[in-house]
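Asker: Just a sequence and a predicted model for now, questions to come.
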Amino acid sequence: MRKTIGLTLISLAMAGSAHAAGETLNVGMASADAGKLDPHVATSTPDKGLLHWMFNGLVRIKPGEANPADIEPDIAESWTSSEDGLTWTFTLRQDVDCHGDYGPLDAEDVVFSLNRAADPDISAFADSYAAFESVEATGDHEVTITLKNSVPSLLGLLVPYHGGNIVCKDAVEALGSEFERTPIGTGPFMFEEYQPQQYVKLVANPEYFRGEPHIKEIFYRYIPSDSSRDLAFQSGEIDMIYGKQDQTWVERISEVPGTKVAVMTPGEMSVIHLNMTMPPLDDVRVRRAVAHAIDRDALVAFKGPDVTLAAVSPVPEGNLGYTGGVPTYAFSVEKAKALLAEAGHPDGVTIKAIHTTLPGMLTTMEAVQALLREADINLEIETVEHATFHEQIRKDLSQVTHYAAARFPVADVYLSQFFHSDAIVGKPTAVANFSHCDVADEEIAAARVETDDEKQLELWAEAQRKIMDEVCAVPLVQSLQLWAWKDTLDLGVEVNGSLNLSPPVTEAAQFSE
């Protein structure tokens, strides 16, 4: 396998333009292939990480950080808001160009982008923009956003993450359906080539408004096998590698000479969503049995205490609005079996899950499978490639859905996308409510428009309590982001976190001599 990878990378280098040593970055990603490369459609971790290097937002979180407190200008150079927080006006930079021959970016492109992000027929994130009353070009380089009601973090919706990515109108309209495989942005790197199940190639944007990147090309390689990626990294064929989500990987890769390892926030929270419309999971006693059968301490020990946090609430710890004061289900095989018997299943139950082949997620699900087996809960797992997994779970085909996600760290985002009835899969407004949960709609909706901070926190807390009482889902763990790269690669910033789940490869990144 190592020989095959080496030959593949050598052939890629020969096929690409000739660049001096230190100008080409080879990245190894734990996926078999690209999914959707349209930033308003892409939901998978591998795609979001790649798009991070191609697109800008009106604002951004400072590279290397993930905290909303570190929001700074990006395409917008300044902004103002009305006293009631319902009208926001952004003044745009005038030196931002679209990739290729699509010309300068102006207010029309921003209006088009945000309206597209809010369009449920196009965007996977439309629900996040439901509060937008209008987005208007109030000048060639001025955009005004008017809200129907205040939102927990307007600027958080405008960072280049999910719907906040700004696309170029002319490119989207010219390319049509091909935009999913030919993304055009304004960022430091431009799309050049896609080879299915092999790689996406990016090249430096010489007209980038912050300056031409030092790195001239990036090969974003799809290598789903953990061992194959590790071998490619250790042999020097890969410069940057997406890590296996466990502590032994960190310990092993840290021993490779000349290696920088990063354990980054935010963590992707793994949650088991239980489809409440499908027997036997339509019985809350069975769902509570599942919750009692899962030992989070064992999962943390399995994944590694330095890279994993136990999860107890539908909202990750550390997010604005999180509460740990929710119904909890202590690990107890006996309690789980008793609940099953009470529900009419003294001999246990069988439940089924469609699951991704991504190694980090699959090992977690296999650990859950082993735990459930002890309580006479037989979890059957059907594995499919990651892009297929996303397609099938959104068609409501899985009884149990294991979903690992990092979102903008405000409670409303997790609650609205995963637990409000508007987000139930199969609906026109669907996002990622795989459980068909609707028990906290009132609190989630009220919190979005509540202007009193304390009352808003109380509403979010009550929503979390209701969701856990009904066991719409079982939170498992937060897995922090694990990456490694050669220490000769200087990213130009201290890397503590990345909302987009990939290290910040910007115009400042360069290899040392």
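Answerer: Looks like it came in fine.

Asker: rest of the way, CA atoms for contacts and neighbours
Answerer: Fine.

Asker: And the residue sitting furthest away from the middle of the chain, how close does it get to D452?
Answerer: With CA atoms, centre = their mean as the measure, the chain has its most outlying C-alpha, relative to the mean C-alpha position, at P346: 39.4 Å. Separation of P346 from D452 (CA to CA, to the nearest Å) stands at 49 Å.

Asker: Repeat that for L25.
Answerer: Taken as CA to CA, the span from L25 to D452 is 48 Å.

Asker: Compare the two (neighbour count), which wins?
Answerer: Higher neighbour count among L25 and D452: L25, with 23 against 9, using other CA atoms under 10 Å.

Asker: top helix in the chain by residue count?
Answerer: helix 453-470 (DSSP state H).

Asker: Pull out the buried positions in it.
Answerer: Residues of helix 453-470 classed as buried by neighbour count (16 or more other CA atoms under 10 Å): 456-457, 459-470.

Asker: Measure how far it is from the centre of its chain, please.
Answerer: Centroid separation for helix 453-470 versus its chain: 24 Å, with CA atoms, centre = their mean, to the nearest Å.

Asker: Could you list every helix and strand that that helix packs against?
Answerer: Judged by 3 or more CA pairs under 8 Å, 6 or more residues apart in numbering; DSSP states H and E, the packing partners of helix 453-470 are helix 411-419, helix 441-449.

Asker: Need the residues that contact it.
Answerer: By CA atoms under 8 Å, 6 or more residues apart in numbering, the surrounding residues in contact with helix 453-470 are 284, 313-315, 321-323, 325-328, 411-412, 415, 419, 437, 439-441, 443-444, 446-448, 450, 473-474.

Asker: Which among the residues you listed count as buried?
Answerer: By 16+ other CA under 10 Å, the contacts of helix 453-470 give 284, 313-315, 321-323, 326-328, 411-412, 415, 419, 437, 439-441, 443-444, 447-448, 450, 473-474 as buried.

Asker: Take this one as well and set it beside the first:
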Amino acid sequence: MAKKIGFSLLVSFLLVLSVVPGCVEREEKPEAVQPGTPLDTLVVGTIRGPVELDPARAYDTASGAVITQIFDTLVGYKEGSTELEPRLAERWEVSPDGTQYTFYLRKGVRFHDGTPFNAEAMYFSLKRVLDLNEKPAVVIRDFIKGGSAYTDPENPDYHNPEILGLEVVDEYTLRITTEYPFAPFLSVLTHTVASAVSPAAVRKYGDEFFRNPVGTGPFRFVSWEKGVDVRLEANQEYFRGPPKVKRVIFKVIPEPSVLKIEIQKGTIDITGTMLGLRPEDVKDLKDQPRIKTEEKAALTIAYIGFVTDREPFNDKRVRQAFAYALDYDALINKILAGVGARFVGPIPPNLWGYNPEVPLYERDLEKAAKLLDEAGYPADETGHRFKTTIWYNSDNTTRRDISVLLQSNLKEIGVDLEIKALEWGTYLDYLYGEERKIDTMFIIGWAPDYVDPDNYVYPLLYSGSHPPNGSNNTYYSNPRVDELILEARREPDHAKREQLYKEIVRIVAEDSPWIFLYSTVDVAVTRENVHNFHVYPQHYIDLYPVYKT
């Protein structure tokens, strides 16, 4: 899933004085003063603030990190795992044909504004996603019966609620009907787009709801100063019990090297690679006093995308040549400091559906040059072939370093590479906006919206997922891949689905719409007095169980 949240006031350096209680006869000296943050406050350091705080509009990991704290969904993840558990729904039933989900909702849950959560509120929240039909709507739109027709202005049933598979059965029962049986549908409902929002707050704030978010989650929104911080406070009436800390601050620290310094000083409590910390800095921090680290193979992937319907990248031989030119050893061992795994195809190696029999691309300059010759881009007398451009977001130094590495590698086969950087919000608009603004190459990552191979192949490679309707910003289109994607998402048998995805991996590896860079290994870095902060492979951040001592 590619968004996250805003921030208000800058956190200042705070000193926590630990004083030994005095006794009548003599005065005790205080213990040494240690820098740090208050015990009732969690300060999360991130290089990037949110773009949106409205779950129906936000579609980036930075925004999602904050939204997850403010809002709840019907289904959630068990602490520290990808296993599902009830959240706003106490339980559910699935019809024998796998197309009807009946959710029995928790009673007594209230939004942060005091209004009640019930089936009408959940219906309102899901229908609102379809009414707005912003980028994240793609996560649920095609699964809810009638969702595609409801959001299509060309369809006679456009905005006709009668066709939607959403039904309020009674005050605390909601039924969702899907277009077809789809095994991961419950996982889909863990995504932030399926969050319950306060109908009263939406009506009150209108288009400004994203600056005044109201959910049922463990933390209430306090303030957001864009580019500085987001401040939250504990929801003392949370249905799972109050959080362990009173306040949360997401502090924006655009420079990764400063992020490293602040976790060392204790002016932030939590950071990590999922929040923008560089792999080389993780390596330096592992042996630091008063710091803890935790690693876990993640489901996030990084790739260089080619705009495949524009010259020269409409020829797969050019795309393959660039893939053969890259120095993967330097990428993994130098830029990533070993914190990353090679992969090929659109599915990460630690998720079922990956095809380990498909060979990785390895550096081969002779093969790269030959492919460019065959594609009609021979070198001139000076060895030069052509010039192109790669784009990345300016706050990501890893992507900068990868761009510089590729620039050097391509020069060896006669290609000049210009590197351009954009601010994160602008970069997202360039990649996913209504108007196409990048027609060469770009570096991006993908964190799954739900844990299933479908969430890689459908949004990133299906021809119907071109922006602004989806995230296939390479404009890749292969009729056979489209056919396999649709067949796999409708197939109820797990073993058959797995074989379909392995075939997709084989074809996509050959077509090479991406340079397959790496699958991430996420590393959480916390102060030693921070407990219960877990690394989730799906890039999920949960501060509810976290506490400090």
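Answerer: Done, it's in. Quick caveat, the model's predicted, so the values are computed rather than measured.

Asker: Do you know the score for how well these two fit?
Answerer: The TM-score (TM-score structural alignment, normalised by the length of structure 1) is 0.89; 487 aligned residues with a CA RMSD of 2.3 Å.

Asker: if we can go back for a sec, can you pull the contacts of the residue farthest from the centre of structure 1?
Answerer: Per CA under 8 Å, 6+ apart, neighbours of P346 of structure 1: 337-338, 340.

Asker: Equivalent analysis for I272 of structure 1, please.
Answerer: Contacts for I272 of structure 1 (CA under 8 Å, 6+ apart) come out as 400-403, 473-476.

Asker: mind checking the SS state of it?
Answerer: In terms of secondary structure, I272 of structure 1 is strand; the call rests on DSSP: H, G, I helix; E, B strand; the rest coil.

Asker: That one pairs with which position in structure 2?
Answerer: Per TM-score structural alignment, the equivalent position to I272 of structure 1 in structure 2 is I304.

Asker: what about the residue nearest to that match when sequence neighbours are not counted, distance to Q538 of structure 2?
Answerer: Of all residues not flanking I304 of structure 2 in the chain, I443 sits nearest, at 4.4 Å (CA to CA, 6 or more residues apart in numbering). Separation of I443 of structure 2 from Q538 of structure 2 (CA to CA): 20 Å.

Asker: The residue mapped onto V286 of structure 1 from structure 2 sits in which helix or strand?
Answerer: Aligning on TM-score structural alignment places V286 of structure 1 opposite V318 in structure 2. Per DSSP states H and E, V318 of structure 2 falls inside helix 316-325.

Asker: That helix: average distance to aligned residues in structure 1?
Answerer: Following superposition, helix 316-325 of structure 2 is found to deviate from structure 1 by 1.2 Å on average (mean CA distance after the TM-score superposition for structure 1).

Asker: Just want the angle from that helix to helix 494-511.
Answerer: For helix 316-325 of structure 2 against helix 494-511, the angle by axes from the mean of the first three to the mean of the last three CA atoms, to 10 degrees is 90 degrees.

Asker: elements contacting helix 316-325 of structure 2?
Answerer: Counting by 3+ CA pairs under 8 Å, 6+ apart, the packing neighbours recorded for helix 316-325 of structure 2 are helix 365-374, helix 397-411, strand 514-527.

Asker: Residues in contact with the first one: which ones?
Answerer: In this case it means helix 365-374 of structure 2. With contact meaning CA under 8 Å, 6+ apart, helix 365-374 of structure 2 is reached by 317-318, 320-325, 378-379, 412-413.

Asker: and for the next helix or strand after it, what span of structure 1 is it aligned with?
Answerer: Next helix or strand after helix 365-374 of structure 2 toward the C-terminus (DSSP H and E): strand 386-393. Alignment of strand 386-393 of structure 2 against structure 1: residues 349-356, by TM-score structural alignment.

Asker: Going by neighbour count, list what's buried in that stretch.
Answerer: Going by neighbour count (16+ other CA under 10 Å), the buried part of stretch 349-356 of structure 1 is 349, 351, 353-356.

Asker: Can you get me a residue count around Q392 of structure 1?
Answerer: Residues lying near Q392 of structure 1 (other CA under 10 Å) number 15.

Asker: Could you check how far it is from D226 of structure 1?
Answerer: Shown here: Q392 of structure 1 relative to D226 of structure 1, a distance of 24 Å by CA to CA.

Asker: rewinding a little: tell me which of the contacts of I272 of structure 1 you also see in structure 2.
Answerer: Shared with structure 2 under both residues aligned by TM-score structural alignment, their matches' CA atoms under 8 Å, the contacts from those are 400-403, 473-476.

Asker: which residues in the stretch 1-150 of structure 2 form helices?
Answerer: Applying DSSP state H, counting those that start in this stretch to the stretch 1-150 of structure 2 gives helices spanning 61-70, 119-132, 138-141, 147-150.

Asker: Out of those, which gets nearest to I268 of structure 2?
Answerer: For I268 of structure 2, the closest of the helices of the stretch 1-150 of structure 2 is helix 61-70, at 16.1 Å, according to CA to CA.

Asker: Structure 1: matching residues for the closest one?
Answerer: Using TM-score structural alignment, helix 61-70 of structure 2 corresponds to residues 45-54 of structure 1.
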